Every structure is written in C-alpha cells, then in structure tokens.
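A.B. asks: Below is the sequence, then the predicted model.
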Amino acid sequence: MITRGHLIGEIVDGLTSISQQVSTRCQLGLTDLNRYLEDFFKDYLNEALSLSLVNLNDERSNEPGLDLGDELSSVAFQVTSTKTAQKVNKTLKTTSKRKKVFDEINVLVIGKKQASYQLEQTLSRSFSFTEENIWDVDDLCKKTISLPLDRLQALYELVRRDLARVRIELEIPDEDGNFSTSIDSYVEKIPTPQMSDFKKISRLSKGLCRGIRAHG
C-alpha cells in the first residue's frame, strides 16, 4: 500500500528536481521556459488548488504578463524562472489591462525566489499584490503536503507521468546543440523483425517434397 508519506516524498522530489534543473539553466543564461513546462504547472496547480486554469498563450502567441488564468475564479499566474523584483514589477505593469478579469495575480518562480522584494507600490496596491503572491517551488510543496489523500494521489500520478518529459525539455544541449537523452529513451522500442534465410527455407521445402514423392 502506498502511504501518504511516500506520495508526498515522490511529489516533492519531482518538483525539487525540476527546480534544480531550471536553476542550472538560469546560471547559464537560459531563462526561457517552454510551453510544456507551463502546461505541467497548469495541471499541477489545477489539481492542488482546485482551479480551472488554462494556458493564456493559447489566445495569442505570448500573453503579456500572464501565462495561466482561471476567469471563473479570477486567479492568474505568471510562470517564470526569473526571480527578480524587476521581473515581478514588469509582470504587474504589463498585466494592468487584465485587472478587470483577474482579481488575484500570483507569480510562480520555478526555482528559488528572493528573500525579499522591493515592489512598485502603485502597481502592487492596484492588484492587492504582496510578497505573499510570489511563490516558488518550496511554497508549492508546502501547499501540497496538507492536501487530502485523493488529491495527493492525483498529483503523484501527474508527476510520475510527466516528470521524464519535463526534464528532457529542460535538458541543456552540448556545444554541438545535441541532447544527451530524448523522449525515445523512455519509450519501449518496437523490435526489428529478424528475416530468415530464404535459401535455407527453399532447400528445406524441396527436401520435404522429395521425401513425400519417394514415399508416395
């Protein structure tokens, strides 16, 4: 039987490994997060927080300031690997036109957020935005551990199903632009049919025919 502790441990380990991989990319100047990672956290947040977030980049190639939104609950998220106050303030500024749609704006830093933030007061007040609205993966783990068992089970299945693909998407290419692994590494390969030697089959068939005629 899978215990609650086991579920939490696997979920936390999965999220932490993603966070560490993103942090390594950021140290190398690779701060972009692809669509697959946005969708992974969309599904995770929906299950963990009982939301119905959609990827706002479906509406246009790049939604200014926001990545995920639930208009019914009036909650939206910017998913980013950049932890700076400048990034947070820019998110609030570019999101101002969506204020009538979303009452609550959160910034989810995939990695480790700063210890404190100097927020632009005019912008933050207009959204009732405080440092409590800036989350990192540690915050997400804290919000997870107290969830009911059935929700933990669903998150465990999500992480187990998608973690390999997420880590591949975050992999850093070598100097030639090649990746050390691919999704093919996690897919069972179709065995290659082994062709028999036709000459051997032909000789065997002729031998059988001669034997049949000899005893006919």
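C.D. replies: Thanks, I have it.
A.B. asks: okay, CA-based contacts and neighbour counts for the rest of this
C.D. replies: Will do.
A.B. asks: Give me the distance from the longest helix out of those in the chain to the chain's centre.
C.D. replies: Once the chain is assigned using DSSP state H, the helix that runs over the most residues is helix 4-27. Chain-centre distance of helix 4-27: 11 Å, with C-alpha atoms, centre = their mean, to the nearest Å.
A.B. asks: In the chain, what residue spans correspond to strands?
C.D. replies: Assigned by DSSP state E, the strands in the chain fall at 54-55, 68-70, 75-80, 104-109, 134-136.
A.B. asks: contacting residues around the shortest one?
C.D. replies: It refers to strand 54-55. Residues from elsewhere that reach strand 54-55 (C-alpha atoms under 8 Å, 6 or more residues apart in numbering): 38, 39, 42, 67, 68, 69, 70.
A.B. asks: try this one side by side with the last:
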Amino acid sequence: MNRSHYFNYIEGKINWLAWRIESRGKINLLDLNIYSETFFADMLNMLLEYQLRNLNIIKQNVEGIDLVDTDNEIIAQVSSTCTKQKIEASLEKKIFEQYKGFRFKFISISKNADKMRESTFANPHNAIFVPEDDIIDTTSILNIILTMSIDKQKHFYEFIKKELGNDIDVVKVDSNLATILNILANEDLTDAIEAPEINSFEINKKIEFNNLMSVQDTIDEYKIYYSKLNEKYMEFDKQGVNKSLSVFRVIKSQYTKFLVAGKESCDLFFAIVNSVIDIITNSKNYIEIPYEELEMCVHILVVDAFVRCKIFKNPEGYNHVITR
C-alpha cells in the first residue's frame, strides 16, 4: 500500500534524525540541533497549520525560545533535552513577559516525552501551557502523520525526502538484499531439514533472553533454512567482496532504527520483517514474486540474521553453531 510506504519512509527518517541528534549530542556535536529548529518549525507548520518562524533569525541568541508564530500566538522551544528542569528553566525566562497570552510549546526532538506530559511545572510568568497538549515529541508527530489523508501524507513524504534525503541503498537502487532474495526464491525449499550444525538450545536461550517467546514458532519454522541460505551466501560472495556483509548491514540497520524507536521485542521483530519487505520491493532489481513467497523469503533472511548474532542481544557465551 502507498500509505504504508509513505509512513514507513517518514517514520524511518524522523527516528533516524532523533537517533543522530541523541548520539552526536553525547560527543558534544550539536550542529543538528541548530538545523532542527527550522526543520521542526516547517514540519509543524505543515502538520498543524502553524506559522512558526525561527526567532533566532529575527533576534540573535534569544534565550529560552526558538520559534514564534504571531498569528496563532504560539512560542516554542526545540530541545534535545527533555527533563522537568529543562522545561521549567524555559518557563522562567523573562522573554515570556514579551509574549503574554501566547501558548508555549516544548518540542523534544530526540527523547520520548510521555512522562513529561504527565508532570506539573512551575510557571512563574503564567504562560499558557498544558503539558498533555503542549509537549511534542517524535512519537506524537508520527501519530499525527499516521492518521493523515493519503494526499497529505504524500505531500509530507515529499517534504521529508527533500529535507532528509533519499536513502541511497533503499529507494530504487540495486539492492544486494533483493539479489539474494531472487536467488533464494528460485530454490526448492521443500526438502529443507534442520541443519545439524545449528545449536537449538543456544537459539532458545537467545529467544528467552530477548523476550521473543511469542515468535519462537516463527523462528523455529525458518531457522531450518540456515544451511540452504548459507550456501547461497557463499555463492553470492564469489560475485564480490563483502556482498553478504552488505545484506546483514541492511537488516541490522532496520533493527537499530526500530530499537531506537522503542518498540517491544516482538513488535521489533515483525517491524524488521516488514521494513525489509519494503526495501526489497522498492529495489530496481527486484523480480516480483507472489507476496506469500516474498514474505517467506524475508522471514528466512531475518531469522537467519537473528541466529547469526546480527540482530538482537546475545546472552553470555552464545554460540549458534555446535562445536565439534
């Protein structure tokens, strides 16, 4: 569905930006924070029909406030920090005296704000501020996007593509992942049996360690193709150095993306499957097959990546291959 394609792309890009802001902030690289002020202003203008402008362009180094919409009487701060102390520090700034009667919005660009929306805050200037409604984070933004009409969603998708760029190894490019899928789709898998070198006991430990018991049947169903897929990877690597590694990296990148988004283990597993399906079907060299076969092949790929330690955490001493 186009709606699914648009939303998955938008969600991936916004969560990628949040992760980048968070990780770069840990090493004191704050350039993305500055760029994000205007980006989030434009984004909220599209989503909520605001007229936000970057106040730092109008007045240099305005303390406590980043964005202003004089038409709708809104002022906002854009921050990668989302704590009670940070929000209260903003609310106590004297600039609120210049904007009496304006509603204050706090925009968290990298942290989940659920707990903050349930909190109360000192508000010395009596700014209009209702935490439940006026604290915005990436999750609340994505919830708005999810329920948009498909025309508006497509328009927003185009905006995100322009701002955050195409994913060069996902959107209409030659995908190694699609190539390995095409190889796998042409294999006769009816006679596959569990590979003797697979250590089922260790795999079960990893399933329990990651709280994936509800998808254990799925993992058990597809782990039997380990040897068959391993043969294909070996053939694949003869065509170029590290081609199989590039496949693993694509799957790992989807795992990292959804892990950052805070998905529960089982939801995370199936989100990876769905995202890999999207990547494959949007690749130029994907040869269309029935959806049931596509889904089966992707499950084989993702379960294999799970077994091989490419995704999800490994319990101490984990070894998926039986030592001989």
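C.D. replies: Nice, I can see it. This one's a predicted model, so the numbers in the text were calculated from it and none came from an experiment.
A.B. asks: Can you lay out the strands of the first structure as a markdown table showing distance to residue 166 of the first structure and mean neighbour count?
C.D. replies: Shown next, in a markdown table, are the strands of the first structure (distance: least, C-alpha to C-alpha, whole Å; neighbours: other C-alpha atoms under 10 Å):
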| stretch | distance to residue 166 of the first structure | mean neighbour count |
| --- | --- | --- |
| strand 54-55 | 17 | 20 |
| strand 68-70 | 18 | 23 |
| strand 75-80 | 15 | 23 |
| strand 104-109 | 16 | 23 |
| strand 134-136 | 17 | 21 |
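A.B. asks: so can I have TSV of the ones you listed showing distance to residue 159 of the first structure?
C.D. replies: Compiled in TSV, the strands of the first structure are given as follows (distance: least, C-alpha to C-alpha, whole Å):
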stretch	distance to residue 159 of the first structure
strand 54-55	19
strand 68-70	19
strand 75-80	18
strand 104-109	18
strand 134-136	17
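A.B. asks: Select, out of the ones you listed, the one closest to residue 122 of the first structure.
C.D. replies: Closest to residue 122 of the first structure of the strands of the first structure is strand 104-109 (C-alpha to C-alpha; 14.8 Å).
A.B. asks: same for the closest one, what does it pack against?
C.D. replies: In terms of contacts (3 or more C-alpha pairs under 8 Å, 6 or more residues apart in numbering; DSSP states H and E), strand 104-109 of the first structure is packed against strand 75-80, strand 134-136.
A.B. asks: Need the residues that contact the shortest one.
C.D. replies: Translated: strand 134-136 of the first structure. Defining contact as C-alpha under 8 Å, 6+ apart, one finds that strand 134-136 of the first structure is touched by 106, 107, 108, 109, 110, 111, 112, 113.
A.B. asks: go with 10 Å
C.D. replies: With contacts defined as C-alpha atoms under 10 Å, 6 or more residues apart in numbering, strand 134-136 of the first structure is touched by 19, 77-81, 83, 85, 88, 105-114, 116-117.
A.B. asks: what's the mean deviation for that strand versus the second structure?
C.D. replies: In the superposition against the second structure, strand 134-136 of the first structure averages 1.5 Å from its aligned positions (mean C-alpha distance after the TM-score superposition for the first structure).
A.B. asks: and stretch 42-61 of the first structure, which stretch of the second structure?
C.D. replies: Aligned using TM-score structural alignment, stretch 42-61 of the first structure spans residues 41-60 in the second structure.
A.B. asks: ok, back up a step: reformat the helices and strands packed on strand 104-109 of the first structure as a markdown table; add distance to residue 206 of the first structure.
C.D. replies: As requested, those are exported to a markdown table (distance: least, C-alpha to C-alpha, whole Å):
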| stretch | distance to residue 206 of the first structure |
| --- | --- |
| strand 75-80 | 71 |
| strand 134-136 | 75 |
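A.B. asks: Just list the residues touching residue 198 of the first structure, thanks.
C.D. replies: Contacts of residue 198 of the first structure (C-alpha under 10 Å, 6+ apart): residue 204.
A.B. asks: what's the spacing between it and residue 206 of the first structure?
C.D. replies: 12 Å (C-alpha to C-alpha, to the nearest Å).
A.B. asks: before we move on, what about residue 128 of the first structure?
C.D. replies: Taken as C-alpha to C-alpha, the span from residue 128 of the first structure to residue 206 of the first structure is 89 Å.
A.B. asks: Just the endpoints, please. Distance across stretch 89-105 of the first structure?
C.D. replies: For stretch 89-105 of the first structure, the end-to-end distance is 12 Å (C-alpha to C-alpha).
A.B. asks: you'd agree residue 25 of the first structure is up against residue 32?
C.D. replies: Yes - under the criterion of C-alpha atoms under 10 Å, residue 25 of the first structure makes contact with residue 32 at 8.9 Å.
A.B. asks: Could you check which of those two has the larger neighbour count?
C.D. replies: Using other C-alpha atoms under 10 Å as the criterion, residue 25 of the first structure and residue 32 rank with residue 25 on top: 18 against 13.
A.B. asks: ok so, going back, ok, which of the helices and strands packed on strand 104-109 of the first structure comes nearest residue 3 of the first structure?
C.D. replies: strand 134-136 (25.9 Å).
A.B. asks: Of all the helices and strands packed on strand 104-109 of the first structure, which one is nearest residue 57 of the first structure?
C.D. replies: Nearest of these (C-alpha to C-alpha): strand 75-80, 11.1 Å.
A.B. asks: and the closest one, how far out from the chain's middle?
C.D. replies: 14 Å.
A.B. asks: Tell me who's in contact with residue 31 of the second structure.
C.D. replies: Counted by C-alpha under 10 Å, 6+ apart, residue 31 of the second structure has contacts 21, 24, 25.
A.B. asks: measure the last one to residue 80 of the second structure for me?
C.D. replies: Okay, so that is residue 25 of the second structure. Distance of residue 25 of the second structure to residue 80 of the second structure, given as C-alpha to C-alpha: 8 Å.
A.B. asks: for the first one, same thing?
C.D. replies: Summarising the geometry, the distance separating residue 21 of the second structure from residue 80 of the second structure, computed by C-alpha to C-alpha, is 7 Å.
A.B. asks: Are there residues contacting both of those two? Which ones?
C.D. replies: With C-alpha under 10 Å, 6+ apart as the test, residue 21 of the second structure and residue 80 both reach 30, 32, 33, 36, 109, 110, 111.
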